[in-house]
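Asks: Below is the sequence, then the predicted model.
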Amino acid sequence: MAEIKAPMGGKVIKVSVKVGDQIGEDDEVAVLEAMKMEMPILSEDDGTVAEVKVEAGQTVEAEQVLVVLS
């Protein structure tokens, strides 16, 4: 299982995947707003989305798990 984590604290403004989605390396899984900039969060691995741990509007901390792949 692979975890996709927030690189820094901020607000999740978009979740681009749902449980069961097949994603590839460099696919967008979420968009994070931090320091007044929008930052796409990309997958580093291929896999199937097993769990989405955040939702749009949620504030997250650095290194918080956003998505779990299987």
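Replies: Looks like it arrived, so ask away.
Asks: Every contact and neighbour count from this point should use C-alpha atoms.
Replies: Noted.
Asks: And for the residue nearest to residue 8 when sequence neighbours are not counted, the neighbour number?
Replies: Take residue 8 and drop its neighbours on the chain: the residue closest to it by C-alpha to C-alpha, 6 or more residues apart in numbering is residue 62, 3.9 Å away. Look at residue 62: counted by other C-alpha atoms under 10 Å, it has 11 neighbours.
Asks: Put this next to the previous one:
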Amino acid sequence: MADIKVESEITGTVWKIETGVGDEVAEDDVIMILESMKMEIPVLAPESGRIKSFHIDEGANVSEGQHIVTLET
């Protein structure tokens, strides 16, 4: 099993976390939704796996390239 770091592609705010630690996700499933300049941008699972940990909370500000989720494959 390998860990994959999921990074934010934008600078914005965590609007809603759609999954929980331990949840199984398929490639391209929505993990969370970020908001930037009134636009909602989904963060998608890069491949199938299990959510190992979140490194942010809903409402938190995130920067582009920031490690926000660890996915275990």
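Replies: Yep, that arrived. Here the structure is a predicted model, which means the values were calculated and not measured.
Asks: Quick TM-score on the pair, please.
Replies: Here the superposed chains carry a TM-score of 0.93, computed using TM-score structural alignment, normalised by the length of the first structure; 70 aligned residues with a C-alpha RMSD of 0.8 Å.
Asks: about what we covered before: which position in the second structure aligns with the residue nearest to residue 8 of the first structure?
Replies: When the second structure is aligned by TM-score structural alignment, the residue opposite residue 62 of the first structure is residue 64.
Asks: Kindly report the same for residue 53 of the first structure.
Replies: For residue 53 of the first structure, the residue aligned by TM-score structural alignment is residue 55.
Asks: do the same with residue 4 of the first structure
Replies: Using TM-score structural alignment, residue 4 of the first structure lines up with residue 6 in the second structure.
Asks: try residue 14 of the first structure
Replies: Per TM-score structural alignment, residue 14 of the first structure is aligned with residue 16.
Asks: ok, the match of residue 4 of the first structure touching residue 64?
Replies: No - using C-alpha atoms under 8 Å, residue 6 of the second structure makes no contact with residue 64, being 11.3 Å away.
Asks: ok, how many other residues are close to the match of residue 53 of the first structure?
Replies: Residue 55 of the second structure has 10 nearby residues by other C-alpha under 10 Å.
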